[in-house]
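# sequence unknown, structure follows:
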């Protein structure tokens, strides 16, 4: 059994400076006979990178969108022009809420480039995950409804949902993560971890009774103060997480600290990077 995860696009450039990069995330996951696209970046440029990397994303089994922010779902509309659309779309409950970010000038739209009507019009099969664990197969699981058990991971007060004529704080109840069963533990793929990476991982461990072997994707430690960052690293150590392949919204300070603290266990998962777990 092997798991292969290729970063099709991410904030940082690829090692050979031949691919397109952007603020966003798109991962291509190959596991057994399944091919999964996890997030689509913001523009659709991940498609060009997939072609250069010789990754066939035209015949996917699933497209999973971790949450309704433009830098994770923005490339989906462009992808539908490219794809044969024989995949199933998996999103969290509330994915199509109108999401905004509070900036100095006011509320700026920060959500999806497509609506539920677009999904219907294009005959795309969709699964809205409402259950705690949605099993794609016995080895592939989608998680949501994460418990908020840490005191140091609080909701970011700049993200909102538009409701009627007003705005309410976004609790990111639409956020989903993917887990892949591996003989040494779970491989967990994250989008942005707005709920808190420790909250997410603790919830997954509690529900599955399984240890976590590898974590891939966005950690949102970019906004973490020293207390939160130290507590997060303590959690990684206490739970003996062997591989950390974080990127996107992790932030320079957290990257520096993680590299120093975990050395071989941590690799920044930039554009074009390939992870193979055998």
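Great, that's in hand. The model shown is predicted, which means the values in this text are computed figures rather than measured ones.
# please make it C-alpha for all contacts and neighbour counts, starting now.
Fine.
# and stretch 209-218, how far out from the chain's middle?
Its chain's average C-alpha position is 13 Å from that of stretch 209-218, according to C-alpha atoms, centre = their mean, to the nearest Å.
# A helix includes residue 276, no?
No: under DSSP: H, G, I helix; E, B strand; the rest coil, residue 276 sits outside any helix and is assigned strand.
# so it touches residue 7, yeah?
No: under the criterion of C-alpha atoms under 8 Å, residue 276 makes no contact with residue 7, lying 11.6 Å away.
# can you give me the strands for the stretch 51-200 of the chain?
62-64, 88-92, 99-103, 106-109, 125-129, 133-135, 140-143, 159-163, 166-169, 177-182, 185-190 (DSSP state E, counting those that start in this stretch).
# second structure follows, compare the two:
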């Protein structure tokens, strides 16, 4: 498998030609298939794809991890450039998504017009589904571990009906290659450890070649604070060591402070995955 970061909060130092934004989009080339995982919030991932030699027109399937704008609003540009791929989302209630803290409130949800722009291209999943040979979407995510502290700023609904987001709009993408799994986390609002545990429970007696995506260990993004304490982040890293995982590639909502704490625990197993980076697994 070849993985390429099409959009992230940061980029490779030598690729100033690439755009960045607070968002996530990853391309995977595996087993003769081309997969897009998340689409950022604009057309930036499409523009970067061209510069990185990734053909958006040839993508066979697009998967949206959850309904926050920085992962899905760019899909409108994907639909403009690609005429064949289905776009997969988790089936959930129609609601609004909001970030709130200290009286400050912003809409962080999907542009709902995307869901009707080309309805025939949208597929809504409510159970574990093999969307292509050995490529799976999982919707039933475990809760063995605590969810991220940073979730406390995220809500659904509006006005008096506003309530804490339970993330029933989040899914897990797992690709099962002959020598192990590749697990795509999106933002891991359900908890990166829960996602790892879910993947292995669904594919027992195997290993994870790589976990890739954001881990949502940031607290308030504006201040790049960590969600929780240093000890809690270290404990997440120590728990990761107990699982059969070869590598972890992260960025976006993990946050640099939390990344550095995890790096101290995980060492060479953990690497940053900025815009423009490609890895072969």
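Received it, and whenever you're ready, just let me know what you need. Here the structure is a predicted model, which is why all the values come from computation and not from measurement.
# residue 276 and residue 7 of the first structure: which is more packed in?
Set residue 276 of the first structure next to residue 7 and count neighbours by other C-alpha atoms under 10 Å: residue 7 wins out with 26 against 11.
# aligned partner of the more buried one in the second structure?
Matched across to the second structure, residue 7 of the first structure falls on residue 5, judged by TM-score structural alignment.
# how much does the helix or strand containing its match stray from the first structure?
If you go by DSSP states H and E, residue 5 of the second structure is part of strand 2-7. Taken over the aligned residues, the distance from strand 2-7 of the second structure to the first structure averages 0.7 Å (mean C-alpha distance after the TM-score superposition for the first structure).
# which of the residues in that strand are buried?
Along strand 2-7 of the second structure, these residues count as buried under the neighbour rule (16 or more other C-alpha atoms under 10 Å): 3, 4, 5, 6, 7.
# residue contacts, residue 24 of the second structure?
Residue 24 of the second structure makes contact with 5-9, 38-40, 70-71, 186, 213, 252, according to C-alpha atoms under 8 Å, 6 or more residues apart in numbering.
# for residue 242 of the second structure, see how far away it is.
27 Å (C-alpha to C-alpha, to the nearest Å).
# now do residue 155 of the second structure
32 Å.
# more neighbours: those two, which one.
The residue with more neighbours, out of residue 155 of the second structure and residue 242, is residue 155; 21 against 8, by other C-alpha under 10 Å.
# what does that one align to in the first structure?
Match for residue 155 of the second structure (TM-score structural alignment): residue 160.
# mind listing what that match touches?
Going by C-alpha under 8 Å, 6+ apart, residue 160 of the first structure touches 99, 100, 101, 102, 167, 168, 169, 170.
# I'd say the fourth one and residue 156 touch.
No: counting by C-alpha under 8 Å, residue 102 of the first structure stays clear of residue 156, with 10.5 Å between them.
# what touches both of those two?
Here residue 102 of the first structure and residue 156 share no contacting residue, scored by C-alpha under 8 Å, 6+ apart.
# give me the number of residues near the spatially closest residue to residue 152 of the second structure that is not a sequence neighbour?
Of all residues not flanking residue 152 of the second structure in the chain, residue 164 sits nearest, at 7.0 Å (C-alpha to C-alpha, 6 or more residues apart in numbering). Using other C-alpha under 10 Å, the number of residues around residue 164 of the second structure comes to 14.
# residue 164 of the second structure against residue 158, yeah?
No: Residue 164 of the second structure lies out of contact with residue 158 (C-alpha under 8 Å); the separation is 10.8 Å.
# returning to that earlier point: could you dump the strands of the stretch 51-200 of the first structure to a markdown table with distance to residue 32 of the first structure?
Converted to a markdown table, these look like this (distance: least, C-alpha to C-alpha, whole Å):
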| stretch | distance to residue 32 of the first structure |
| --- | --- |
| strand 62-64 | 14 |
| strand 88-92 | 17 |
| strand 99-103 | 35 |
| strand 106-109 | 38 |
| strand 125-129 | 22 |
| strand 133-135 | 15 |
| strand 140-143 | 10 |
| strand 159-163 | 37 |
| strand 166-169 | 40 |
| strand 177-182 | 11 |
| strand 185-190 | 14 |
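# of these, which approaches residue 253 of the first structure most closely?
The closest of the strands of the stretch 51-200 of the first structure to residue 253 of the first structure is strand 185-190. By C-alpha to C-alpha, the value is 19.5 Å.
# residue 177 of the first structure matches what in the second structure?
Superposed on the second structure with TM-score structural alignment, residue 177 of the first structure falls opposite residue 172.
# residues contacting its match?
Residues near residue 172 of the second structure by C-alpha under 8 Å, 6+ apart: 65, 137, 138, 139, 141, 183, 184, 185, 186, 195.
# tell me where the second structure has helices.
For the second structure, the helices defined by DSSP state H cover 44-51, 69-72, 75-81, 114-117, 192-202, 230-241, 256-266.
# what's the separation between the most centrally placed residue in the first structure and residue 177 of the first structure?
Geometric centre of the first structure, nearest residue: residue 191, 1.4 Å, by C-alpha atoms, centre = their mean. Using C-alpha to C-alpha, residue 191 of the first structure is found at 7 Å from residue 177 of the first structure.
# overlap in contacts, the two.
residue 66.
# show me what contacts the residue nearest to residue 152 of the second structure?
Shown in contact with residue 164 of the second structure (C-alpha under 8 Å, 6+ apart): 152, 154, 155, 156.
# and which of the residues you listed is nearest residue 88 of the second structure?
Here the nearest of the contacts of residue 164 of the second structure to residue 88 of the second structure, counting by C-alpha to C-alpha, is residue 156; it sits at 20.9 Å.
# ok, the closest residue in space to that closest one that isn't next to it in sequence - contacts?
In space, and not counting its chain neighbours, residue 156 of the second structure is closest to residue 97: 4.6 Å by C-alpha to C-alpha, 6+ apart. For residue 97 of the second structure, the contacting residues are 68, 107, 108, 109, 110, 154, 155, 156, 157, 165, by C-alpha under 8 Å, 6+ apart.
# just the buried ones from these?
Members of the contacts of residue 97 of the second structure classed as buried by 16+ other C-alpha under 10 Å are 68, 107, 108, 109, 110, 154, 155, 156, 165.
# how much space between the spatially closest residue to residue 174 of the first structure that is not a sequence neighbour and residue 126 of the first structure?
Closest residue in space to residue 174 of the first structure, ignoring its immediate chain neighbours: residue 92 at 4.4 Å, by C-alpha to C-alpha, 6+ apart. Using C-alpha to C-alpha, one obtains 10 Å as the distance from residue 92 of the first structure to residue 126 of the first structure.
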